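> model this:
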Amino acid sequence: MLEKAKEYAVMLCFDVKVDKEAQAYANEVGVKIFTADIIYHLFDDFTKHMTALAEQKKEESKLLAVFPCVLRPVAVFNKKDPIVVGVDVIEGNLRMLTPIAAVKENPITKVKEIINMGRVTSIERDHKQIPMCKKGQPSVAVKIEGPNQPLYGRQLEEKDTLYSLISRASIDTLKEFYRADVDKDEWALLKKLKPLFDIP
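Just a heads-up that it's a prediction; the model follows:
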């Protein structure tokens, strides 16, 4: 396991003494040793370790996990750096740090362009910060920040529908770490958005 997945390199030692040399070697190469005289304690310690690892991986993958949403702009308050726009959530749930994009099609060539706007850094209703806005709730003001932002009035128009910028990696991350947090409607929306972003 040291070669394949270092975090799973563990030894479960039931009712045995681990001498100092063995412990020192394990520490040196990165093997975690669990010892216990009662088998249930050994199992519990190992389970706690695995849960902590899963939580750590979940935390590390937070920015990769993109929950799906579709937004209808109702007003543009700031055109760029940062973009501040009033939106209605028409599908899914809008969460903090969601990357947002518009999808434009060239009317002549029919070539699709995905315009990355940045990430949501603030969601406000009535001048109060909220962590999430669900489909059908009253409009919110959303601040979107990122490098090389497009400009409303040039690359973007107020009528452009906005989407959470999903990818194969973001869907896989949701499946692996956030399955319990994604509801049935969100899975259905992900399926619907895949062709829009050309995700196989």
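
> Please make it C-alpha for all contacts and neighbour counts, starting now.
OK.

> Work out which residue lies at the spatial centre of this protein.
Against the mean C-alpha coordinate of the chain, by C-alpha atoms, centre = their mean, the closest residue is Ala65 at 1.7 Å.

> Identify the residue nearest that residue in space, chain neighbours excluded?
Ser170 (4.9 Å; C-alpha to C-alpha, 6 or more residues apart in numbering).

> Identify the residues contacting the one you found.
64-66 (C-alpha atoms under 8 Å, 6 or more residues apart in numbering).

> Name the SS class of it, please.
Following DSSP: H, G, I helix; E, B strand; the rest coil, Ser170 is assigned to helix.

> what packs against the strand or helix carrying Leu71?
Per DSSP states H and E: Leu71 is located in strand 69-79. Secondary-structure packing of strand 69-79 (3 or more C-alpha pairs under 8 Å, 6 or more residues apart in numbering; DSSP states H and E): strand 83-95, strand 162-164.

> which residues touch the first one?
The one in question is strand 83-95. Outside of strand 83-95, the residues within contact range by C-alpha under 8 Å, 6+ apart are 67-78, 120, 131-145, 149, 185-186, 189.

> just the buried members of those?
67-73, 76, 120, 133-135, 139-145, 149, 186, 189 (16 or more other C-alpha atoms under 10 Å).

> Look at Asp198 and tell me its secondary structure.
coil.

> can you give me the strands in this structure?
Secondary structure of the chain (DSSP state E): strands at 10-14, 32-36, 69-79, 83-95, 99-105, 112-125, 128-129, 132-134, 140-145, 162-164.

> And the contacts of stretch 33-49?
Stretch 33-49 is contacted by residues 10-17, 23, 26 when judged by C-alpha under 8 Å, 6+ apart.

> what's the closest of those residues to Lys4?
Ranked by distance to Lys4 (C-alpha to C-alpha), the contacts of stretch 33-49 are led by Val10 at 12.6 Å.

> Wait, Ser167 touches Pro195, no?
No. Between Ser167 and Pro195 there is no contact under C-alpha atoms under 8 Å: 10.7 Å.

> The two - which one has more neighbours?
When Ser167 and Pro195 are compared for neighbours, Ser167 comes out ahead with 19 against 10, by other C-alpha atoms under 10 Å.

> Which residue is the nearest non-sequential neighbour of that one?
Ser167's closest residue in space is Ile199 (C-alpha to C-alpha, 6+ apart), at 6.6 Å.

> one more to put side by side:
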Amino acid sequence: MTSPDLDGVLAGSPLYVYEKTKGEDELQHLKSLVEGEIKNAIVNTEATGVILKCDTIGSLEAIIDLLKKEDVPIRTADIGNITRRDIVEAAAVRENDRYHGVVLGFNVKVLDDAEQEAQNRSVKVFNERIIYNLVRAYVDWVTYQKDHEESILFNEIPPVCKFQFMKGFVFRRNDPAVFGAEIQVGKLRQKVHVINVEGKKVGTVHQIQESGKAMEEAATGMQVAVSIKEPTIGRQINEGDVFYTDLNSRQAKQLVERFNHRLNDKEKEVLNFVLSLKRKDDPAFGYL
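Next up, the predicted model:
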């Protein structure tokens, strides 16, 4: 004997209708609450920022809070695996801001087509299973990239340097002039232009040698042989003279405004002295 269909038996019962309606209302209420939580957690803007994908609402909210504490802007934050669309969106951000044009994933998969798209578009994807590790990996990467980029730009500027023509060390008088030099402040590098204490151009460093071996640069305290194109010893330069590396206005401005923290106190003094020499002829030097 089969059991009767309970819905069929109680279908006409007022109590059944009330209980069923109450259950549906509660279910609808819970559904609305969940949908509200999802909408509140999901971020979708046109602003420049990272793309974030997580496995749950809880992890999404937690990582959003951590990123905000690190002042990391978010373009989109959603639940689900990392898709090709996420990569394409990050690539669009990367065109204007390579530090934020990335995808962060927590406990999700990178779909095959997304992985291929990331390789093709050179989009960096961070995917971790520990929340702290995800945020830390991204922040550390940004720090390293900025330091690396800054180092490249800084090294393109002639180093701040003060050096002296050592007395008794004349090796060749001209074409090029070769003499012993002591590096008093900063670093001397090949191919940099040199000025004297009056701000007049002396020539260009052709080569630097120590114990007969060529070197690209010499640091503070070193005594090296320096060859400089253009001047003649006894005419334009003499034993005991002090020289400084030359800068153009743009390079000086960068050192003052962007890279001043990379200079030590003595290098800053030398830079200020060179600026004072240059500004005698050009008051706007280092400002433009």
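
> Can you give me the TM-score here?
The TM-score (TM-score structural alignment, normalised by the length of the first structure) is 0.68; 183 aligned residues with a C-alpha RMSD of 3.6 Å.

> will you turn the contacts of Ser170 of the first structure into JSON lines that also has distance to Val85 of the first structure?
Below are the contacts of Ser170 of the first structure laid out as JSON lines (distance: C-alpha to C-alpha, whole Å):
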{"residue": "Leu64", "distance to Val85 of the first structure": "23"}
{"residue": "Ala65", "distance to Val85 of the first structure": "23"}
{"residue": "Val66", "distance to Val85 of the first structure": "20"}
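
> ok, longest helix in the first structure?
In the first structure, assigned by DSSP state H, the helix with the most residues is helix 39-60.

> got the angle for that one vs strand 10-14?
Taking axes from the mean of the first three to the mean of the last three C-alpha atoms, to 10 degrees, helix 39-60 of the first structure and strand 10-14 form an angle of 160 degrees between their directions.

> Can you give the distance of helix 39-60 of the first structure from its chain's centre?
22 Å (C-alpha atoms, centre = their mean, to the nearest Å).

> and that helix, how far from the second structure on average?
By mean C-alpha distance after the TM-score superposition for the first structure, the fitted helix 39-60 of the first structure averages 2.9 Å away from its aligned residues in the second structure.

> Next, the angle from that helix to strand 32-36.
Using the same axes, to 10 degrees: helix 39-60 of the first structure against strand 32-36 is 150 degrees.

> Which positions in helix 39-60 of the first structure come out as buried?
Neighbour counts over helix 39-60 of the first structure (16+ other C-alpha under 10 Å) mark 42-43, 46, 49, 58 as buried.

> same deal with stretch 76-90 of the first structure?
76, 79-90.

> Tabulate the residues you listed (CSV), appending distance to Asp160 of the first structure.
Compiled in CSV, the buried residues of stretch 76-90 of the first structure are given as follows (distance: C-alpha to C-alpha, whole Å):
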residue, distance to Asp160 of the first structure
Val76, 11
Lys79, 13
Lys80, 15
Asp81, 18
Pro82, 17
Ile83, 14
Val84, 14
Val85, 12
Gly86, 13
Val87, 11
Asp88, 12
Val89, 13
Ile90, 13
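
> can you name the two of the residues you listed that are farthest apart?
Asp81 and Ile90, at 25.0 Å, using C-alpha to C-alpha across the buried residues of stretch 76-90 of the first structure.

> what range in the first structure matches the helix ranked longest in the second structure?
In the second structure, assigned by DSSP H, the helix with the most residues is helix 14-41. With TM-score structural alignment applied, helix 14-41 of the second structure matches no range in the first structure.

> can you give me how far the helix or strand just after that helix is from the chain middle?
Using DSSP H and E, the helix or strand that follows helix 14-41 of the second structure in sequence is strand 43-44. Relative to its chain's centre, strand 43-44 of the second structure lies at 25 Å (C-alpha atoms, centre = their mean).

> cool, stretch 53-69 of the second structure as well?
The answer for stretch 53-69 of the second structure is 24 Å, by C-alpha atoms, centre = their mean.

> cool, and stretch 50-61 of the second structure?
Counting by C-alpha atoms, centre = their mean, stretch 50-61 of the second structure is centred 25 Å from the centre of its parent chain.

> burial measure for Asp160 of the first structure, as a count.
15.

> Packing partners of the longest helix of the second structure?
For helix 14-41 of the second structure, the packing partners by 3+ C-alpha pairs under 8 Å, 6+ apart come out as helix 57-69.

> Tell me the buried residues in whichever helix or strand comes after the helix it packs on?
Sequence order places strand 74-79 as the next helix or strand after helix 57-69 of the second structure, per DSSP H and E. By 16+ other C-alpha under 10 Å, the buried positions in strand 74-79 of the second structure come out as 74-79.

> The host helix or strand of Gly168 of the second structure to strand 177-189, inter-axis angle?
Using DSSP H and E, Gly168 of the second structure sits within strand 161-172. Going by the same axes, to 10 degrees, strand 161-172 of the second structure is angled at 160 degrees with respect to strand 177-189.

> What's the separation between Thr245 of the second structure and Lys162 of the second structure?
For Thr245 of the second structure, the distance to Lys162 of the second structure equals 7 Å [C-alpha to C-alpha, to the nearest Å].

> same question but for Leu277 of the second structure, I mixed them up
When distance is defined by C-alpha to C-alpha, Leu277 of the second structure is 14 Å away from Lys162 of the second structure.

> Repeat that for Glu95 of the second structure.
41 Å.

> cool, and Thr143 of the second structure?
32 Å.

> What is the burial count for Gln129 of the first structure?
Neighbour tally, Gln129 of the first structure, other C-alpha under 10 Å: 13.

> who touches the closest residue to it other than its chain neighbours in this structure?
Of all residues not flanking Gln129 of the first structure in the chain, Ile123 sits nearest, at 5.8 Å (C-alpha to C-alpha, 6+ apart). Ile123 of the first structure is in contact with 96, 129-133, 140-143, counting by C-alpha under 8 Å, 6+ apart.

> residues near Val16 of the first structure, how many?
10.

> Alignment lookup: it to the second structure.
In the second structure, the residue paired with Val16 of the first structure according to TM-score structural alignment is Val108.

> got it, and Pro195 of the first structure?
Per TM-score structural alignment, the equivalent position to Pro195 of the first structure in the second structure is Ser276.

> Good, wrapping up.
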